[in-house]
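*Asks:* Okay, sequence plus prediction incoming.
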Amino acid sequence: MAASLSFKRSDSVAESMPEALRQSRYQMKRCFASYVSKGKRLMKNQQVLEELEKSMDDKVEKTKLMEGLLGYIIFSTQEAVVLPPFMAFAVRPHPGIWEYVKVNSNDLSVDGITAAEYLKLKELIFDEKWAMDDNALEVDFGAFDQSTPHLTLPSSIGNGTQFLARFLSSKLNENSESMKPLLDYLLALNYRGENLMINSTINTVNKLQTALLLGKADVLGLPDTGGQV
């Protein structure tokens, strides 16, 4: 889409979307009225696109919008939360980059929101009482994430298995005895008696190291997909 060429990685959806909406204000008022008319719900990308196209009867205007910045934002929307009169969008404008915005269907005003705020709106669809409870249980997995490496380059997306195999095998080579807790953790991961990560026969650090090295060789032998998912 042509608009993607002008939408830079430094651009903010929250800052760019208001002007994009103003350029097709009449059509967008009709579109958002259609979105919120069915009440609160969760919409996937295809639903958002289909309802947008149905609300526009002017083919020339539709083509102009879909090939413009607003079309790019809508195409980049992974899902949307509808809570009349508001609609919140989870947008991935670039690989690995997420933004969240909330649009008021009455005046098309746009506000940038955090991931936590978006999730709270999403919870309101399914259980309003629980979502508004300040004492509701929340689990923070950040503590488990501190020592785990992260893929920071968009070109690395799609190569997570290869990256993880390299990371684990390098750690095992550094100090095999220190990796015993990791082995125990992987063995303990199961669902209804079925192992999730490794076979129960891999019960020593040396066996795990060998399995990872073999897995690494298999992954490296796969065709290069250019980092695409």
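*Replies:* Sure thing, it's come through.

*Asks:* hey, let's count contacts and neighbours off CA atoms from now on
*Replies:* Noted.

*Asks:* Need the nearest residue in space to residue 179, chain neighbours excluded.
*Replies:* The shortest distance from residue 179 to any non-neighbouring residue, by CA to CA, 6 or more residues apart in numbering, is to residue 172 (6.3 Å).

*Asks:* Against that first model, consider the following:
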Amino acid sequence: MGTPKLARIPSMRDRVEDTLSAHRNELVSLLCRYVDQGKGILQPHTLIDELDNIVSEDEARLGLRDGPFGEILKSAQEAIVLPPFVAIAIRPRPGVWEYVRVNVYELSVEQLSVSEYLRFKEELVDGPSNDPYVLELDFEPFNADVPRPNRSSSIGNGVQFLNRHLSSIMFRNKDCLEPLNDFLRAHNIKGM
């Protein structure tokens, strides 16, 4: 029995490029529809609706919807359109985000970092800027002592998770009850 080979999972950029080479005309037609709507933010339902419109016009384009690019659009959270570019924020699974920008006229695809995507998104309001200084806030120091849920079933239950964590700390350590008592004494209503 042979040993299984590990294959590299293609990035979103690779998937878009593969779709571009396999369905060039269909993808250009779809991206041009996005650009024709003018600059702005497109919601996921708009992205899917335009894809369905392309397919309904010509059944030969069914491969675009059922292929890798259709999967990309199904996991897309938004698209930023600044002609000639369409940038797509993709969330393939919980906690994982990828950003891809396509130049519709040159048919070039590039992977964007979070900062690059946000800077591109800000250009909707501010226009192109050569300012190298962009406000970025790093909240990582605040997360140092807080555990993170690591199961996908915990998604959406963050407040409950945090309450359990904080209450377990509070009741394990008797010194932690004193600030709670002080808080309750200071915030009384009608003597209660």
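*Replies:* Looks like it came in fine. Note that the structure is a prediction, hence the values are computed from the model and not measured.

*Asks:* related to what we said a few turns ago, helix, strand or coil for the residue nearest to residue 179 of the first structure?
*Replies:* helix (DSSP: H, G, I helix; E, B strand; the rest coil).

*Asks:* For it, give me its contacts.
*Replies:* Residue 172 of the first structure sits next to 179, 205, 209 when contact means CA atoms under 8 Å, 6 or more residues apart in numbering.

*Asks:* can you list those residues in TSV and add secondary structure?
*Replies:* Listed next are the contacts of residue 172 of the first structure as TSV, based on three-state DSSP:
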residue	secondary structure
179	helix
205	helix
209	helix
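
*Asks:* what's the closest of the residues you listed to residue 81 of the first structure?
*Replies:* residue 179 (42.7 Å; CA to CA).

*Asks:* residues touching residue 12 of the first structure, list them.
*Replies:* Counted by CA under 8 Å, 6+ apart, residue 12 of the first structure has contacts residue 99.

*Asks:* Next one: it relative to residue 103 of the first structure, how far apart?
*Replies:* 15 Å (CA to CA, to the nearest Å).

*Asks:* for the closest residue to residue 33 of the second structure other than its chain neighbours, what are its contacts?
*Replies:* Sequence neighbours aside, residue 50 is the residue nearest to residue 33 of the second structure in space, at 7.3 Å (criterion: CA to CA, 6+ apart). Listed by CA under 8 Å, 6+ apart, the contact set of residue 50 of the second structure reads 30, 33-34.

*Asks:* can you put those in JSON lines and add distance to residue 79 of the second structure and secondary structure?
*Replies:* Below are those laid out as JSON lines (distance: CA to CA, whole Å; DSSP: H, G, I helix; E, B strand; the rest coil):
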{"residue": "30", "distance to residue 79 of the second structure": "13", "secondary structure": "helix"}
{"residue": "33", "distance to residue 79 of the second structure": "13", "secondary structure": "helix"}
{"residue": "34", "distance to residue 79 of the second structure": "9", "secondary structure": "helix"}
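
*Asks:* Make JSON lines out of those and add distance to residue 88 of the second structure and neighbour count.
*Replies:* Output for these, formatted as JSON lines (distance: CA to CA, whole Å; neighbours: other CA atoms under 10 Å):
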{"residue": "30", "distance to residue 88 of the second structure": "13", "neighbour count": "21"}
{"residue": "33", "distance to residue 88 of the second structure": "14", "neighbour count": "15"}
{"residue": "34", "distance to residue 88 of the second structure": "11", "neighbour count": "26"}
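
*Asks:* Compare these with the first structure and list the overlap.
*Replies:* On the basis of both residues aligned by TM-score structural alignment, their matches' CA atoms under 8 Å, what survives of the contacts of residue 50 of the second structure in the first structure is 30, 33-34.

*Asks:* Quick check: of these, which lies closest to residue 136 of the second structure?
*Replies:* Nearest to residue 136 of the second structure among these, counting by CA to CA, is residue 34 at 29.2 Å.

*Asks:* wait, what's in contact with the residue nearest to that closest one when sequence neighbours are not counted?
*Replies:* Nearest residue to residue 34 of the second structure, sequence neighbours excluded (CA to CA, 6+ apart): residue 81, at 7.1 Å. Contacts for residue 81 of the second structure were tallied using CA under 8 Å, 6+ apart; they are 34-35, 38-42, 87.

*Asks:* Which members of those are positioned in helices?
*Replies:* Cross-referencing the contacts of residue 81 of the second structure against helices under DSSP state H gives 34-35.

*Asks:* list the ones among the contacts of residue 172 of the first structure that the second structure also has?
*Replies:* Kept across both, from the contacts of residue 172 of the first structure, using both residues aligned by TM-score structural alignment, their matches' CA under 8 Å: residue 179.

*Asks:* between the contacts of residue 172 of the first structure, which is nearest residue 63 of the first structure?
*Replies:* residue 209 (55.1 Å).

*Asks:* The closest one contacts residue 167, doesn't it?
*Replies:* No. Judged on CA atoms under 8 Å, residue 209 of the first structure makes no contact with residue 167 at a distance of 11.4 Å.

*Asks:* Pick out whichever of those two has more residues nearby.
*Replies:* Using other CA atoms under 10 Å as the criterion, residue 209 of the first structure and residue 167 rank with residue 209 on top: 22 against 14.

*Asks:* what about the aligned partner of residue 170 of the first structure in the second structure, how many residues close to it?
*Replies:* Aligned counterpart of residue 170 of the first structure in the second structure: residue 168 (TM-score structural alignment). Residues within reach of residue 168 of the second structure, counting by other CA under 10 Å, total 11.
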